[in-house]
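Visitor: please work out how this folds:
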Amino acid sequence: MNARFGREGTMTYAELHAHTNFSLLDGSSSPEAMVEEASRLGLRALAITDHDTLSGIVRFGAAAETAGLQAITGIELTIGNGPYSPTQPGQGVGAISATEWRRSTAPVGDTDQGTSHLTLLAETLTGYRNLCTLLTEAYQCGGRDTPWVPFETLARHATGLIALSGCPQGELGQTLARHGPEAGMMVAARYREAFGKENYFIELHRHGLPGDGARNAGLREVATRLGLGCVATQNAHYHDASRAQLHHVVTCIRHGTTLADAGAHLRANDEYRLKSGAEMARLFRDECTRAGSDPRRDPVRTTLAIAERCTFTLHDLVYEFPKPRLPNGESALSFLTRLVEAGKTVFYPDATAEVDARLRHELEIADQLGLSGYLLVFKEIVDWSQSQGILVSMRGSAPASAMLYCMGLCPIDPLEHNLLFERFCSPERREYPDIDLDFPHERREEVIQHIYTKYGRDYAAMVCEVNTYRARSAVRDVAKVLGLSATRAQRLADALDRHDDDPLGRLAREDVHGRLAEILVDLSRQLVDSPRHHSIHVGGMVISAEPLAMVTPIVPARMTGRTVLPWDKDDLTILAEVFDVHLIKMDLLSLGMLSAIGRCFDHVASLTGERLELHGFRYDPRVYDQLCEADTVGLFQVESRAQQSFLPRWRPRNLADVAISVGAIRPGPGAARAGEHIVRRRWGREPVTYPARELIPALRETYGVLLWQEQCIQVAVIAAGYTPGEADQLRRAMSHKRSTEQMEAVCEEMVTRMIDRGYDNETAESIQAMVVGFAGYGFPRAHAYPFAHLALISATLRLRYPEAYYAALLNCQPMGFYAPHTLLWDAHRHGVRVLPVHVNHSAWPSTLEPILPEPVANGEPVGAMHHIAIRLGLQEVHGLGPAAREAFEEARATGPFTSIADLVARTRFDRERLECLAEVGALIGLPTGDTTTGSSTDRRATAWLTGELAGFGQGHLPGLADQLVTRPALAPMTDWEEVQAEYRTLGYAPGRHAIAYLRPSLVAQRAFTADSLGKQRHGRLVRAGGLVICRQRPETAGGVLFLTVEDETGLFNAIVQPPVYERLRRVLRGEGLLVLEGPLQLNDGTVHIMVRKAWPLRPETPTGTTRSHTGELVGVRSHDFR
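Guide: Next up, the predicted model:
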């Protein structure tokens, strides 16, 4: 067959210059769409050459592998141009100065003078590594937002690369346009010298534009005179013409303009798409004819020759995890064994044969898979962290390892809790096992920087997160491009309900009308899921034995001291599964509860001298009663509405029970109602059944219901004779998306193996169906136990040291389900006294403060200074911000503030900050600083005074306040106005609840309080109202909305079914204060209102004021979850 033609006689072609939507806000098609279209067109190969990034090449490579298309890795690199001094006579460019040269080579419309584009393709592994090095250098040179490399750097790293002269923004194209062929000759000669004649090609485009012919003629002249080949490319920015309009949109977003005003920013037509070989042959018919039998002069056939040379694939990548430092004479295995044996004497002092066998088995697997050094690296990280007083916990499957337990990496004994090692690691898995470490959020950065220091910045980087457009962001940006105001665009975006199956469809039906709606919805749909920007993964970090630039570029992150890879965790999974390249991602995660526990430990140590630890922590048995009563606000993993519904019915009495609660309230198990079946079976409301007697040991803990992934493995081992490692691979195969044929083959094999072991066909198929149905949602037992451990630690701390615990929670916000106002009101219900913010008593964070106890009947205090309260910190005041901290702490360091005027002079706070402090009462009792009045007692007058004093500037003398300020007569703030001010400025009112002031209105509407609902009869029609603190509409709940509402007596939950939600959608989503009506549902201690009606809580005259009130509490918003 003629190499020039495909099987059907059509001209073959390889596209060597194409962009995906990873050319952020430039390309408008995904890598997968580009591959699909290239395959449909019959292209021989496709090169993705995104702007200054390799972000999309993994997905591109995987899609091409599936389609059987040759994938060529490339980039369009930004070059920083400068004056060039010719080394050979006759190659000068006349009297062009350096300044003129930079100006002449600036891209059209580009504000960065002296940059141009160059298309680079990786011919070999060496070339690919040079691409990575060039990109790393580009980001170091130009920064994250404007990467570029000087020509000299490019020339040093040209080996293994094929260079195309680029689009009209290339240096050659710009120079020809401005200075003609002689200057263009000089530019091309420089690139020919850098890359070699056989590796530098002149790029030709034809997009139906008026200047195409003249530009290509000039390029062809340069190629002929220098003996260079020409190559035809499309500079494709989308896969077909249907995405051209979206390309206009993203171009406008990039330039911050509208379609109406975009002008020359937009491409003139829809020709920047992929084209078939036949189309390219027609476009370049004259060039092909002129070439005759010389393939090097045929720009279409040249693409095939270049593609044939580009042999690099992602399969060629080589990565090695770094080796640990070892004591002299030790191997990694011997050192690991010694550490495990030493730990065994501590954690298993009376080790049984079972313990010895388990540790021996794990060490043998570690040796077989070469994991000893890998585990020792994690050991070093944990040891260093603990040496710095940083708490460390572990999640995922790693707590199933007895080796890690003996080395002190996890506080959970895997043998005691039947955690299966093969869920963590087995010979059948062709990858390193995951080890996920948790650190306090405020100290995790110390660990990350330690790793950078230890391994070197060229050898470590964070994994990226690809942030994509969602419906709201797409609508907001597209609407502005279409000419809507920013306010209107934001309002449209805010109207979308992310819980809707088709929020954009609702937008078309309800919020916009006519042709504009169709265009907005269509373009927004196209934009959804497109990359918007890159950020840092929550904790994924890669370290390497060789410089990472041998595998991937390293990009500076926006966060100081961080670098990031251009690939996310999904890319790393694809690299492993498709290309057998295993970049090891260490997950160094931030856990807010660890921060709170650590701070609480510090408080306890200060108060009692006792230093608590995660390892060996003893739970208070009384906490189980609190869990059974759903008294869980502020507790780790058990504070959600779903947990508060589950716990009273489950009635946990030990760590294993709490772990089941943690595992059952998850999207997967919840969708399968696993938790509901377990509860009913536990208390005899549903028969406990097992598919076969042999499976009772595996399923006894959960009453015959599959909950844990480990149970899936055990069932496959017992029933089908798989090894534990094979069974884990079976579980993984069933939990991933597979074709129908693949799933049928997996299931058929399992059934066959069970029948071979004596099961009848019906039993075998029922077990197989149970495992298949379970595999997609099962939760790892090894993950649940460490979380249950932290849940019980948090519950014990709250019970024994409530002031210390709530203070720690406040200082770790935001975290968890509840806002500070709910946590503080819960603290109040638990007997904790909370003192208000005050400039002379508060630190920046909330602190513990000794107080006199409440007086007894005769008025005498008992046990003076033996009681503790929480003193709210200034960080709680909205409007101060972190920038005010340094000024406040520096001013307070010299002593208390003697007056308001003194505060103004020493902190130099502006009017807004001072008025915030006055509104929340933080200046109460502080002298005004003049000679006519005493201490400040009224907040409104104080707020006015501070604002006036701030207006006098830095030269004002405190003692002259009475001479400079003429005060009007202002009515004092009412109690209700003070509560409103505190909610607006603090988010809550210490010691007072807003709903208490609105109770008369609720009483008039015959509404119950939260604490009285449980005393009513099941099914009774009730009303209750309060502050909405949480909305949740899980995907697995079939459109049901769950509300948590707070009043002055506690919390209550409400359930809104989909038809009711559709009818009441606007009030349920838009109002913060609600009255709800519906039948009461009581079930084993849980209370819900099944909502039928809802309306805003809008009293006219709340208690304590005669002024009208709209019912809004500014500064209070619910936490909305999916």
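
Visitor: when you work out contacts or count neighbours from here on, use the C-alpha atoms and nothing else.
Guide: OK.

Visitor: so what touches stretch 630-640?
Guide: Contacting residues not belonging to stretch 630-640 are listed as 593, 626, 643-645, 647-648, 661-662, 787-788, 790-791, 794-795, 809, 816-818, 823, 826 [CA atoms under 8 Å, 6 or more residues apart in numbering].

Visitor: stretch 833-841 now?
Guide: By CA under 8 Å, 6+ apart, the list of residues contacting stretch 833-841 from outside reads 803, 824, 827-828, 868-874, 892, 896-897, 920-924, 990-991.

Visitor: now, of the contacts of stretch 630-640, which are buried?
Guide: For these, a neighbour count by 16 or more other CA atoms under 10 Å gives the buried set as 593, 626, 643-645, 647-648, 661-662, 787-788, 790-791, 794-795, 809, 816-818, 823, 826.

Visitor: how many neighbours does P349 have?
Guide: When neighbours are defined as other CA atoms under 10 Å, P349 has 9 of them.

Visitor: list the contacts for it?
Guide: For P349, no contacting residues are found, by CA under 8 Å, 6+ apart.

Visitor: and whatever helix or strand E890 lives in, how far out from the chain's middle?
Guide: Secondary-structure element containing E890, defined by DSSP states H and E: helix 883-892. Helix 883-892 has its C-alpha centroid displaced from the chain centroid by 32 Å (CA atoms, centre = their mean, to the nearest Å).

Visitor: sequence B follows; please return its structure for comparison with A:
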Amino acid sequence: MTHTVPPFVHLHVHTQYSLLDGAIRIDALLKRAIDFGMDSVAITDHGTMFGVLEFFEKAGKAGVKPIIGCECYVAPRNLTDKTPLDNKGLSHLVLLAENPEGYRNLCKLATIAQLKGFYHRPRIDKNVLREHSKGLIALSACLHGEIPRLISENRLDEADDAARTYFDIFGEDNFFLEVQGNGIHVQEKVNKALLDMSERLSIPLVATNDCHYLDKEDARAHEILLCIQTGKTIYDPDHFRFGTDQLYFKSREEMHNYFGSYPGALENTVSIAKRSNVDFDFKTYHFPKFETPSGQTAEEFFEQKALEGYNQKIKRIKEKNPGIDESQYKERIKSEISTINSMGFSGYFLIVADFIDYAKKHDIPVGPGRGSAAGSLVAYSLGITDLDPIEHGLIFERFLNPGRKSMPDIDVDFCINGREEIFRYVVEKYGGGEYVAQIITFGKLKTRAVIRDVGRALDIPLHEVDAIAKMVPDVLNISLENTLKQEPKLRAIAEKKPEIDDLLKVCSVLEGLPRHASTHAAGLVIADKPLVEYLPLYKGKKGEVLTQFDMKCVEKIGLVKFDFLGLRNLTVIASTLSRVAKQGGTVPDLTNINLDDPDTYRLLVSGDTVGVFQLESSGMKDLLVRLRPECFDDIIALVALYRPGPMESGMIDDYVERKHGKKEAKYLLPELEPILKETYGVIVYQEQVMRIAASVADYSMSDADDLRKAMGKKKPAIMARQRLRFIRGATERGIQSPKAKTLFDLIEKFGGYGFNKSHSAAYALIAYQTAFLKAHFPVEFMASLLTSEIHSIDGVVKYIAECRHHGIQVLPADINESDKEFTVIGSKIRFGLVAVKNVGEGAIEFIIEARKEGRFSSLFDFCERVDLKKANKRVIESLIKCGAFDSTGANRAQMVASLEDALDYGQRIQKERADPQMGLFKTEGVGQDINLPKMPSMDEWDEKQLLAFEKEALGFYITGHPLTKFEDLLDKFTNANTISLMEKNDGEIVRVGGIII
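Guide: Sure thing, here's the model as predicted:
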């Protein structure tokens, strides 16, 4: 497009990262800037810098110069002064980074605002502005800026003083008075005053438009976005709005038409853009420092610890396999240590080993490995993983490629209950909130969510909005556009009902915008110096320190992230071992477990794997029965094979038939047999592709990893180069070209489905451990499973059914025997009190404490001894209805009928006991003058009522089931139940049975 007007640059723009306020997507912003002939553009989101790196990268690719900024909130007094009056005087101020120092100062200001000055909004003050002003250009902002607000209130002398203060803070040429053409009446008055102030005080003007949405037509959608933010409807007379439709991304022509007579206001946007030069270093890793003892370097200490660990491991390996060839271990450990040190990763390994060691010493279960790290002998030696990589044929280069410097990625699974303690340890040891932070993530206005949010803002009846939201197909990340294509009913409703048509049009503008910031479930970053030197920080809802950049952006600027994942199954394993110990059993050492246990394989072959990690889905159970695993390698293969690609390609059928001799295992070349023999000639693992490339085509392991990576990306140009390289290497080793081509075709086809064997082996070990525990300690294992799902009705129902299948009786909750969790009572399991609805942990603690004085003999005894402020009527009624008071002798109907009397009796006793006057006398006679109520004589509820109340209290039935009497009929006429229904294929014909209650 040819432009006849001079250039202009937008310096005040709110993107999608001004959460629930900005509605401009970064991609659309850059496209519009290009369309308007603007070679530069700024982003200035409210109080945060969430989108800075995404904007910087995308702008660079689009050929637009990015200007990094933020619209800050300035407190009228000290940022620590959080009196309510402060927010009335909260002022906006636009800050732009002129250079790298300015970027760092902007990060520091955004961080201070979050961590020290937050009060409804992230705030800074003029003192910290003065301290961190270098390299920053400031604009006086919108009508909420201090100077425009004072002008609008006719406090002109104070406005002059404020302007002089900002001019003094930022210096000549770095503070500008911001004029806007936003269509708001008072803005005209402010603009004239700013023009006059500019002439009087010699402070330059700059024109902006405070852009919040891309097009003028989006103003209404933006107003609705503000309603979502404030929880109001658009029809609420006092809902927050801007009162104009002019805050869109205006063209050069529009800005020149409005501000052509304002001296320098337009030209200054261009000069500021030229002066703003910030860059990011995407090539340098910023490794955290590990403090070593005795003045050793990190490399020296790393080598020492790795060799110490290796010597311990090799001793155990030799005890287990006396004839082992130790030379390959020695060569491997030496090579890995050298590679890790040369790549500068020694400190990283020491830190990971340190927090894993802390976890193990504090009885926090740690997974045996995750991902490709299980392929490292150093990781095994340092205690990071629990698998011998040489024994299981795992490759170091799959984890760390010496020919391609990229960060090692050691993800660690921890017991869910101990993960937070590990977070705290790392934060305390490695520098607190300055050097360590969790990583931010953003929840988005996805299709269903945006329909519900916009529907509320438009005040459409909830049932109508819910019906529309439920029409969205249950497809991951489906868009509104695709929903309308797939759902003709929705299109028809929109055509008939204008309000629904309006709803969907607004949703199409707002869909996908970030809705809120939250804490990433696993990510943690540790830096070599204060994080604000690299990025701004944010305060999470629980007060935790977060990065303002998401995980991808954190990695791109070279910061080192660690993933601490919570794995429920580790909690189940630890709980099972604890229960075995409490029962006086011999606790197995799972780190040195027998991988050839016959009872475990009998369980696996039978498909009896409910509760077994990775192996409990109906499809996996069927595969177990078909495959009949006989060794640990079979379990590794199962974990790798049970995925959509292998299932759809026929690989699984091929593997099963070859294992059982129904199909011959053929090898295209003799060199392939030692590599593929463990999987009967089928390429199952990525590591097999790497070994084939090395053995057949003379690839180094580093180059073979490049081939593996290329297969995963499936980029034609890269694969074409790899094909030529592979065929050339194979033919040079004497393999005929046609066979080389056929082999490459084979590995390209099946290698694309290949899975990371290191990860499969690590997770197969957890699968085996859980199967072992189920086979040998079924009661303790099931009690642990039930406890792990104690807050999930579906989970508890599933595992109670499994207990019944194995003849393990699950006893109802009992006020005299139940603990908080499910407990083992001999060969039975006692229900946990936490699983009872309305019964909180506080009430349970008081019940258990009172029970130490002796069993509860009756409902009245319970109400006398337990604090009724904690265990109130609602709590006790739920306990009665689920059967927890059955052991006291009365029936449930009697106890519910007596509850009011029991509560009154207990409260009177407790009141008398609490009377300070009683301290003057013996307390033995407390309550003697209060008559013990009598339990009414009445029959128990009938079975239907009894079960209904159980379901009310628990969410499911425990002592029976309404369908039990129809069991034979259901077996005869149905082929599914409510659990198996979830695992049926789409379109499959099913028959279920039930009763109307």
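
Visitor: any idea what the TM-score is?
Guide: Scored by TM-score structural alignment, normalised by the length of structure 2, the superposition of the two chains gives a TM-score of 0.90; 956 aligned residues with a CA RMSD of 3.1 Å.

Visitor: so stretch 57-72 of structure 1 matches what in structure 2?
Guide: Stretch 57-72 of structure 1 lines up with residues 52-67 of structure 2 when matched by TM-score structural alignment.

Visitor: so in structure 1, which helix runs the longest?
Guide: The longest helix of structure 1 (DSSP state H) is helix 781-800.

Visitor: give the next helix or strand downstream of that helix.
Guide: Moving toward the C-terminus from helix 781-800 of structure 1, the first helix or strand encountered (DSSP H and E) is helix 802-810.

Visitor: identify the residues contacting that following helix?
Guide: Outside helix 802-810 of structure 1, the residues that touch it by CA under 8 Å, 6+ apart are 595-597, 599-600, 603-604, 634, 794, 797-798, 820, 823-824, 827, 830, 832-833, 846-848, 868-870.

Visitor: repeat that for stretch 589-597 of structure 1.
Guide: When contacts are taken as CA under 8 Å, 6+ apart, the neighbours of stretch 589-597 of structure 1 outside the stretch itself are 391, 436-442, 444, 538-540, 636, 790, 793-794, 805, 808-809, 811-812, 815.

Visitor: show me where the stretch 751-900 of structure 1 has helices.
Guide: Remark: helices assigned in the stretch 751-900 of structure 1 by DSSP state H, counting those that start in this stretch are 761-775, 781-800, 802-810, 820-829, 883-892, 900-907.

Visitor: okay, those, which one's buried deepest?
Guide: Comparing the helices of the stretch 751-900 of structure 1 by mean neighbour count (mean count of other CA atoms under 10 Å), helix 802-810 comes out on top with a mean of 26.

Visitor: whereabouts in structure 2 does that helix align?
Guide: Taken onto structure 2 by TM-score structural alignment, helix 802-810 of structure 1 occupies residues 778-786 there.

Visitor: run the chain-centre distance for the matching stretch.
Guide: Using CA atoms, centre = their mean, the distance from the centre of stretch 778-786 of structure 2 to the centre of the chain it belongs to is 28 Å.

Visitor: quick one: it to structure 1 mean distance?
Guide: Its matched residues in structure 1 lie on average 1.4 Å from stretch 778-786 of structure 2 after superposition (mean CA distance after the TM-score superposition for structure 1).

Visitor: quick check, K820 of structure 2 in contact with V834.
Guide: Yes - contact status for K820 of structure 2 versus V834: in contact at 5.4 Å, counting by CA atoms under 8 Å.

Visitor: shared neighbours of these two, which are they?
Guide: With CA under 8 Å, 6+ apart applied, the overlap between the contact sets of K820 of structure 2 and V834 consists of E841, I844.

Visitor: what's the ChimeraX line that selects buried ones from the contacts of stretch 589-597 of structure 1?
Guide: The buried residues among the contacts of stretch 589-597 of structure 1 can be selected in ChimeraX (16+ other CA under 10 Å) with this line:
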select :391,436,437,438,439,440,441,444,539,540,636,790,793,794,805,808,809,811,812,815
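
Visitor: check contacts around the spatially most central residue of structure 2.
Guide: For structure 2, the residue whose C-alpha lies nearest the mean C-alpha position (CA atoms, centre = their mean) is A521; its distance is 3.3 Å. The neighbours of A521 of structure 2, taking CA under 8 Å, 6+ apart as the test, are L565.

Visitor: so it sits in a strand?
Guide: Yes - going by DSSP: H, G, I helix; E, B strand; the rest coil, the assignment for A521 of structure 2 places it inside a strand.

Visitor: what's it aligned with over in structure 1?
Guide: Under the alignment by TM-score structural alignment, A521 of structure 2 pairs with V538 in structure 1.
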